[in-house]
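J.: just coords:
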């Protein structure tokens, strides 16, 4: 299909020589519909990959300024077709998030494409970054017609269109915002919007903040620098991926104090010092397996909730002292936070728990 769309584009551009005006119009229609079908197929494949847990995410600290500039450059030609300009408000040099570069680029370009399509000719689409508490908010602002009230509850649904004619007039597939939401959730973030009919819309993407390489504190330094709220439960997180340690710690912000370590040996020492309310373990570390920690954890607190959070495809049935198995590619951080905090609450009601 991609080759068909490309060939029609060449013919429409005159690569095969001049063609009669009526035929040229038919070729242009065919090219437009073929290109839309290619986008639809690609979007459907992306949705299927995400829902099946087959879309890979390579989480790492990303500087926002160059990424947003690249997104602006990628959509410049599209914006030009609509007579719309894309502006980026100044972004701090140290503003960085923990995300997958390709997937975050997909999110931003999807939001920019939508904003451009629904903007009036001559208008400006603005990208703004706002620092929040251990997060950064990326906002894409348009000054178009806004989103009808009746459509807002369905806006992130599959094949959602505010108007039946939108797909023809604007060329959308109705899957773009659904893909945006699915990707952002799996990056440990959230997406929301605000809109005023007749005045425009703002889409917000909130993602965990990250330190750029060279200035990132080690997990042990994080523990000593962050004052602990004594009302919060304490959760041990063992994972040999420093980026995953950072993003999980950010996800639990305000809900639990996370003690992070990439080492089974360090975790054993921490268990001797601290009585934990829950533990999140990965499977394969350089110095052992996270499941080796179940026995010492249970010795300190027999009913302590233990969640296996791993990239490996393992049997999801709880076993060997594990209360729950979550596979990283299929379980969002929201799910991890909910499952752990719910289990801590149940354990405390039943008289277990740490401290």
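T.: That came in fine, so what should we check first? On a predicted model such as this, the values are computed, not experimentally measured, just so you know.
J.: okay, CA-based contacts and neighbour counts for the rest of this
T.: OK.
J.: could you pull out the helices for the stretch 151-300 of the chain?
T.: For the stretch 151-300 of the chain, applying DSSP state H, counting those that start in this stretch gives helices covering 166-170, 176-186, 219-225, 242-251, 264-273, 294-300.
J.: looking at those helices, which is nearest to residue 141?
T.: With C-alpha to C-alpha as the measure, helix 176-186 is the member of these nearest residue 141 (14.9 Å).
J.: can you give the contact residues for the closest one?
T.: With contact meaning C-alpha atoms under 8 Å, 6 or more residues apart in numbering, helix 176-186 is reached by 43, 46-47, 50, 103-104, 106-107, 110-111, 155-158, 190-191, 205, 207, 329, 331-334.
J.: for the residue nearest to residue 119 when sequence neighbours are not counted, helix, strand, or coil?
T.: Spatial nearest neighbour of residue 119, chain neighbours left out: residue 144 (4.2 Å); criterion: C-alpha to C-alpha, 6 or more residues apart in numbering. Following DSSP: H, G, I helix; E, B strand; the rest coil, the label given to residue 144 is coil.
J.: gap between residue 144 and residue 113?
T.: 13 Å (C-alpha to C-alpha, to the nearest Å).
J.: what about versus this one:
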């Protein structure tokens, strides 16, 4: 292995040498060219400097000549004037004399040679002497002393000053010429050296270029071979991409298609050429404006090398056929900007499989839950003595069968719940609930399960309300799972505590056991599917490993979280944290409008109502009440019949005609039942008689809000219940369960149920959704128009609750999720409420 590795490394080094040599040659040639260029630039700069010096020298000599010329002008002008006394001779003097200082200053600026400074001072001195002499002779001549002026001219002083000036200027010009000669000689020598250096460098470059040519030829050959390999690799990759089941689209920064594989072309029905350089928005179900996709891609802020984004995007084929696709988008940074790779997967087959899966789940839901309900219910009735006393051996066998049927029911329910959670089809009918009340119901519902394991269930809760916004049935499912786990893993004669704690922002419910606890290394996997700390113990305790995964999913979808804390040997504590519901949350907090003109009574009533967890607003007059009712939704309205003005009945009429057409109203009056006709017409829920205690008012309000019966006794006959069910085993099971508690009228079809409704005075109806000739929902209209008034309805079906259906009925129970005794209790409660309602009206 080592030898093979060394040989491979040697071959790699051999392939790398020409490349290194080529790079070295290119660098050397480049440096040589840079040096030659630098020398040429230097020579050019020297030439420019020399030219500038020549021009400067010429300018200085020209300036010296101008100064000399000006002095000659003043000399000639002064002599002509002195000899002729004619003013015309003074004109050149007047022009030249003031210009001399300016020209001398200009000469100073042009002079860059420091050695000429002394000469320039001498030049200025001679200029001053000459100009003073000329000025003196002219002054003498103009003052009438011409003879003296001529004598001064003939004295030779002016000539000597002029000669000194000429001599100084000549020396300056000679100095300029000498300096220029020296610069020219130095520049020539530098140019010769530069030429020799450039020739040497060019010779070296020629040699190097020859070597570079050889290296380039070798590199070109290697490059050609590499390009062939790249082309071969590109063909292979294209073949792989074209063979991929998923479509692959490369997008440039502007959102245009740069390349696609054949799968994309087949998927959307286009030729590859039709897609290239087109905006990718053309493939969307609703084509987007050009540039919009590019903007959206930039807003996604995708980074090269990081995970991309997966989206479900509706598309459209060339022939207009819709195409739903999963699109995974990732970014790749290229030389010309950020590009995007879109992997497109046709979802048609997956959706078809999901539909088949959903149909299978629905079929299993019905075909398994219905017989399981019959089996478990029948065995439960037998175990409870409904069929008479059983021999001990038969009783034990029945108990074994009943326990295992319930175990099978739980297994089926867990599997179906996991499937619904995965598919996002689990329905949550959230409403205002109290966590303490739900925990108390969970204790009652699971007490018999705890007794089976010799475990006592104990509830600890605060003395104040713990309102939450949840689906009560789903939360009951969570607590049932946690309590059953705690009971199974607790020692006999142990206690499982269900502890409810109230908080400001969240309420918690904890299920605490005293079992063997959970190993620390397993706590992190506690809520994973099929996770079991000890598989043998799990089998002994009848666990599937799905319960806690379902708990976590449901709690998360209720907006909460679930945690576990455990110490081996001391037990476990599972805690569910749920957001606390405040009065303003969801706009559903029970709020009472109190219309009472007496401020003392109003305040006392409002205080009592508030102490019971309700919100209360007071209106002292009918006008205030109407305005308040119009601006908010109230759960109950209390009206004092003796309101000032038109009275409470007139206010109720206005409320029914306007702001509160269906809000429950309680009337407070000194009369026993008030105006019975008005109460019936105006749908007044109750007529409270004065004087009355505050507790009576609060109880009446709570009855309306919680839809509780008023407590009056109904008729002595058993409740008459319509049971619309097509499965005879379920019919017999329900009949056995209701024996002595209600009279059942079974109807396997919609038609027979309608006939029963028409000829029988019923109190309640139990409906299965799947009947022999249609859905049980078709009977809701008939039940709402029953001869003795709208009837309460319970859905008892293998299908899960639908939100729209749940809103129209009093209860919705799923077969296999609902113990038969729970159905019996619900029917009894609704029947009593119905009877109480008839008595009240």
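T.: On my side now, so go ahead. Here the structure is a predicted model, which means the values were calculated and not measured.
J.: rewinding a little: and residue 144 and residue 113 of the first structure? Which one has more around it.
T.: Shown here are residue 144 of the first structure and residue 113; by other C-alpha atoms under 10 Å, residue 144 has more neighbours (23 against 18).
J.: residues contacting the more buried one?
T.: 115, 118, 119, 120, 198, 199, 200, 201.
J.: how is the counterpart of the fourth one in the second structure assigned, secondary-structure-wise?
T.: Which is residue 120 of the first structure. Aligning on TM-score structural alignment places residue 120 of the first structure opposite residue 491 in the second structure. Under three-state DSSP, the three-state class of residue 491 of the second structure is coil.
J.: isn't residue 491 of the second structure up against residue 456?
T.: No: Residue 491 of the second structure is not in contact with residue 456 according to C-alpha atoms under 8 Å; the separation is 10.5 Å.
J.: higher neighbour count, these two?
T.: With neighbours defined as other C-alpha under 10 Å, residue 491 of the second structure and residue 456 compare such that residue 456 has more, 20 against 16.
J.: which residue, other than its chain neighbours, is closest to whichever residue in the first structure pairs up with that one?
T.: Matched by TM-score structural alignment, residue 456 of the second structure corresponds to residue 85 in the first structure. Of all residues not flanking residue 85 of the first structure in the chain, residue 124 sits nearest, at 4.8 Å (C-alpha to C-alpha, 6+ apart).
J.: so who does the one you found touch?
T.: Contacts of residue 124 of the first structure by C-alpha under 8 Å, 6+ apart are 84, 85, 86, 87, 142, 143.
J.: give me the buried entries from those.
T.: Buried subset of these (neighbour count, 16 or more other C-alpha atoms under 10 Å): 84, 85, 86, 142, 143.
J.: adding distance to residue 223 of the first structure, write the residues you listed out as JSON lines.
T.: Below are those laid out as JSON lines (distance: C-alpha to C-alpha, whole Å):
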{"residue": "84", "distance to residue 223 of the first structure": "47"}
{"residue": "85", "distance to residue 223 of the first structure": "45"}
{"residue": "86", "distance to residue 223 of the first structure": "41"}
{"residue": "142", "distance to residue 223 of the first structure": "41"}
{"residue": "143", "distance to residue 223 of the first structure": "44"}
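J.: nearest to residue 324 of the first structure, of those residues?
T.: residue 142 (43.1 Å).
J.: counterpart of that closest one in the second structure?
T.: Checking TM-score structural alignment: residue 142 of the first structure goes with residue 513.
J.: quick check: that match vs residue 731 of the second structure, distance?
T.: If you go by C-alpha to C-alpha, the gap between residue 513 of the second structure and residue 731 of the second structure works out to 40 Å.
J.: for residue 191 of the first structure, the count of nearby residues, please.
T.: Residue 191 of the first structure: 20 neighbours (other C-alpha under 10 Å).
J.: wait, residue 348 of the first structure
T.: Counted with other C-alpha under 10 Å, residue 348 of the first structure comes out at 14.
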